[in-house]
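Q: got a sequence here, can you model it:
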Amino acid sequence: MTHRKIMEALSGLLLGMFVAILSSTVVANALPTITADLHADETTYTWVITAALLASTVSTPVWGKFADLTSKKLLVQIGLIIYVIGSAIAGLAQNPGMLIGARIIQGLGAGGMTALSQVIMAAMISPRERGRYSGYLGAVFAVATIGGPLIGGVIVDTSWLGWRWCFYVGMPFAIIALIVLQKTLHLPVERRKVTIDWGGATLITAAVSLLLIWVSFAGDKYEWMSWQTGAMVGVAVVLTLLFLLVESRAREPIVPLHLFRIRTLSLAVVASVLVGIAMFGATTFLSMYFQLARGETPTKAGLMTLPMILGLAASSTIVGRIITNTGRWKVFLVTGAFSLTAGFALMGTLRYDTDYWLAAVYMFFVGAGVGMTQQNLVLAVQNEVRPEELGVGSSVVSFFRSLGGAIGVSALGAVMGDRVAIYLRDGLAALGVHATASGDGAIPKLSSLPAPVRTVVEAAYGHGAADLFLYTAPVACLALIAIVFIKEVPLKTVGALHQRATAEARA
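A: Alright, predicted model coming up:
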């Protein structure tokens, strides 16, 4: 395929990817307004995000397996349709239960688009050339990840729109992506008559769901070290062992266990979990830092995260082209993981009154690190798996990155809540204010606080966010160690469809 034909085919795919990422980020700044309007509690606040992330995570391996068995184009279009249906229901939600159910539907569709975008790219484009086009995917990811909260903030701050448009805003992009994909994406369909491993799909869904439910409620509904933790983790372990048993005997397993004999895939999975924890877990709380530690509006808080967008977009685009020209990729994985570690370590020094230009530099380092690691971990795996297992190989990496992100959001959120409570109590005590004045864990409204108390609250959230970033740095460092042990294998110069056609011709 010529560069022009590839870009035409990718246009609808990139739009779909934008929609998928946007769905999980655009509600971040709108959540306080949404929960207040629906008379919801803090549990709803958490689950509006967690429900979509949970559905996206558990469905990723299933989408990847289907991609190896049937039409990839049809699957990504089904994912877009599911997303549109979920978005429409979410925008019409009249109660918390309806909203969370709609977010699950949204997550199922978004999971399909996220998993299939990487698979379709790998089918069309050789690993050597893929770096160039992965840069475009990384740029879209950057804009949607950091731009989502900005768009959500503008919607909330615009009185005649309202929070429901946070769910409607992605629907036109999804519909346009459907039309563009129908006209531009033309892939040969190779259907195989096989039995789907529904047992494995059910077990992995149940195990991951239980694990994420545990992490979401631990530290809030019950202590981390409690009988509830023991019961939920114990059952999750049993379900995981049953899943491994079923997969070892299935004719067409959802996750072929022999893939983990590939050293690159095993190390990439470890690194992806850790990068997911760092990337999703820490960056989720950036908006909270700017709004509660620095007193900014939702819109301005989104704008202030732009250095991270620039770092991610620039690094993924430039590095992608360099990889295509040179064929070297490991040096950028190592550099990216180092940049991620250094960026979070530096962000651990932030306070409520830190000069913004310093925060901007630190965010740029984090963004550049994400841009160099996220796409290239998938590239390293795609370069070594067989063409007929391209979908499941790619989705395994995406699955573990999302799983790490879900765990990171919940665990680091609990850490931040604990640290903020401690700093609030100490700060208020220094003012002679009784500790119960720090409230019951609800998010404070800064404009209603007296000046001395407001300064204490801003300082508490600034220091609490910095602690969270500091705790994330060792996680990123562990990802760096895993990446160092990945062996650099020369990138193949033909795409998966070509590889399969050549193999069949020889046979």
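Q: switch to C-alpha atoms for all contacts and neighbour counts from now on
A: OK.
Q: check which helix or strand covers the residue nearest to residue 135 when sequence neighbours are not counted.
A: The shortest distance from residue 135 to any non-neighbouring residue, by C-alpha to C-alpha, 6 or more residues apart in numbering, is to residue 317 (3.8 Å). Assigned by DSSP states H and E, residue 317 belongs to helix 306-326.
Q: let's see this one next to it:
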Amino acid sequence: RVFRSASAIGFVVGFAMFGAMTFLPLYFQEVRGASPTNSGLRLLPMMVGLFGASIVVGQLVAKGRKYRPFPIAGTAVMTLGLGLLATLGVTTSSWLTAFYMFVLGTGIGLVMQILITAVQNAVRPEDIGSATAGANFFRSIGGSFGTAVFGALYVNELPHQMAKGLGAIHYHGPSIAVSHLTPQTLHALPLAVIGVIVHSISASVARIYVWAVPVGLVALLLSFTLPEIALRSSHHPVADEIPLSNADPVT
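A: Predicted structure coming up:
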């Protein structure tokens, strides 16, 4: 039961996490004008929150011997972070964006590694490897689905936003292909059109996080199904393990 619950939570968290992370560099490059390298560096607040929360949770679980509260808290904080990112716009400050990413990373850090701990604690020692691989597999599959689904939603949303914005400024120039939009082609357009496209990209990315919030809520509901099993304090060897001190010498 622990493996089923943890795998389901991991799938949904991976769905939201990878889907969310995919579009932040796009936002930084197309909306904020950052370089590819700089857009990657701007993800550091999320990574700090993720790794910091993972370290703190590891220490708390080692002392308290209970892990169930952390997936619940983590999915709640993750959903809050997704909701904050849904407010992103062209004028959102860099510090505020960094704070939103930190909140999201903290939520992910509270839940990710604890799911692995719960799975490893629930299975026999000889099954730890396969159980860990299985849990990571479902998380990765969730990430793949999340990236694909959110990508499809973004590609569908952007043309609608652009058509609405270009219609508002009565643009009658050549059609603009969404698939050909790059920072280079964007800056070759008239300033009024650039403003419309930048706002359209920003609104489309924000819409992704609006859609991601219900996914986070699903993860929160699933986290309540994770059973609490007392953590093992030591490793008990299985019957076919022979201590080295008792093994026959090699001749």
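Q: returning to that earlier point: and the equivalent of the residue nearest to residue 135 of structure 1 over in structure 2, how far from residue 67 of structure 2?
A: Matched by TM-score structural alignment, residue 317 of structure 1 corresponds to residue 55 in structure 2. As judged by C-alpha to C-alpha, to the nearest Å, residue 55 of structure 2 and residue 67 of structure 2 stand 14 Å apart.
Q: may I have the residues that are in contact with the residue nearest to residue 135 of structure 1?
A: Residue 317 of structure 1 sits next to 132, 134, 135, 136, 138, 139 when contact means C-alpha atoms under 8 Å, 6 or more residues apart in numbering.
Q: surely the first one touches residue 324?
A: Yes. Checked against C-alpha atoms under 8 Å, the pair residue 132 of structure 1 and residue 324 is within contact range at 5.8 Å.
Q: distance-wise, check the residue nearest to residue 135 of structure 1 relative to residue 340 of structure 1.
A: Residue 317 of structure 1 is 17 Å from residue 340 of structure 1, by C-alpha to C-alpha.
Q: residue 459 of structure 1 matches what in structure 2?
A: Using TM-score structural alignment, residue 459 of structure 1 lines up with residue 199 in structure 2.
Q: max-length helix in structure 1?
A: helix 390-430 (DSSP state H).
Q: mean per-residue distance, the very next helix or strand once past that one to structure 2?
A: Counting by DSSP H and E, the element after helix 390-430 of structure 1 in chain order, helix or strand, is helix 451-484. On superposition with structure 2, the mean distance recorded for helix 451-484 of structure 1 (mean C-alpha distance after the TM-score superposition for structure 1) is 0.9 Å.
Q: next, the angle helix 390-430 makes with whatever helix or strand comes next after helix 451-484 of structure 1.
A: Later in the chain than helix 451-484 of structure 1, the nearest helix or strand by DSSP H and E is helix 496-506. Using axes from the mean of the first three to the mean of the last three C-alpha atoms, to 10 degrees, the inter-axis angle of helix 496-506 of structure 1 relative to helix 390-430 is 150 degrees.
Q: show me what helix 496-506 of structure 1 is packed against.
A: With contacts defined as 3 or more C-alpha pairs under 8 Å, 6 or more residues apart in numbering; DSSP states H and E, helix 496-506 of structure 1 has these neighbours: helix 96-124.
Q: so the helix it packs on corresponds to what in structure 2?
A: Counting by TM-score structural alignment, helix 96-124 of structure 1 falls onto no part of structure 2.
Q: does anything pack onto that helix? Which helices or strands?
A: Where contact means 3+ C-alpha pairs under 8 Å, 6+ apart, helix 96-124 of structure 1 is packed against helix 3-25, helix 42-67, helix 72-91, helix 390-430, helix 496-506.
Q: same thing but 6 Å
A: helix 42-67, helix 72-91 (3 or more C-alpha pairs under 6 Å, 6 or more residues apart in numbering; DSSP states H and E).
Q: out of the ones you listed, which is closest to residue 454 of structure 1?
A: Of all those, helix 42-67 sits nearest to residue 454 of structure 1, with 22.3 Å by C-alpha to C-alpha.
Q: against structure 2, where does the closest one fall?
A: Counting by TM-score structural alignment, helix 42-67 of structure 1 falls onto no part of structure 2.
Q: give me the contact list for stretch 32-49 of structure 2.
A: 25, 28, 29, 98, 101, 102, 105, 106 (C-alpha atoms under 6 Å, 6 or more residues apart in numbering).
Q: can you give me the buried ones in it?
A: Neighbour-count burial for stretch 32-49 of structure 2 flags 32, 34, 39, 42, 43, 45, 46, 47, 48, 49 (criterion: 16 or more other C-alpha atoms under 10 Å).
Q: would you mind finding the match for the first one in structure 1?
A: The reference is to residue 32 of structure 2. Mapped onto structure 1 by TM-score structural alignment, residue 32 of structure 2 lines up with residue 294.
Q: re earlier: and the residue nearest to the match of residue 459 of structure 1 when sequence neighbours are not counted, how many residues sit next to it?
A: In this structure, residue 199 of structure 2 finds its nearest non-sequential neighbour in residue 90, 6.5 Å apart by C-alpha to C-alpha, 6+ apart. By other C-alpha atoms under 10 Å, 16 other residues sit near residue 90 of structure 2.
Q: which SS state does the equivalent of residue 90 of structure 2 over in structure 1 fall under?
A: Using TM-score structural alignment, the equivalent of residue 90 of structure 2 in structure 1 is residue 352. Taking DSSP: H, G, I helix; E, B strand; the rest coil as the rule, one finds residue 352 of structure 1 in the coil state.
Q: please list all residues in contact with residue 352 of structure 1.
A: 293, 294, 458, 459, 462.
Q: most surrounded residue in the residues you listed?
A: residue 462 (27 neighbours).
Q: if I look at that residue, how far off is residue 120 of structure 1?
A: Residue 462 of structure 1 is 42 Å from residue 120 of structure 1, by C-alpha to C-alpha.
Q: please apply the same query to residue 308 of structure 1.
A: Using C-alpha to C-alpha, one gets 27 Å for the distance from residue 308 of structure 1 to residue 120 of structure 1.
Q: equivalent analysis for residue 468 of structure 1, please.
A: With C-alpha to C-alpha as the criterion, residue 468 of structure 1 and residue 120 of structure 1 are 36 Å apart.
Q: and residue 23 of structure 1, by the same measure?
A: With distances taken as C-alpha to C-alpha, residue 23 of structure 1 is found 21 Å from residue 120 of structure 1.
Q: higher neighbour count, those two?
A: residue 23 (28 against 23).
Q: ok, back up a step: still contacting in structure 2, which of the contacts of residue 317 of structure 1?
A: Mapping the contacts of residue 317 of structure 1 onto structure 2 (both residues aligned by TM-score structural alignment, their matches' C-alpha atoms under 8 Å) leaves no pair still in contact.
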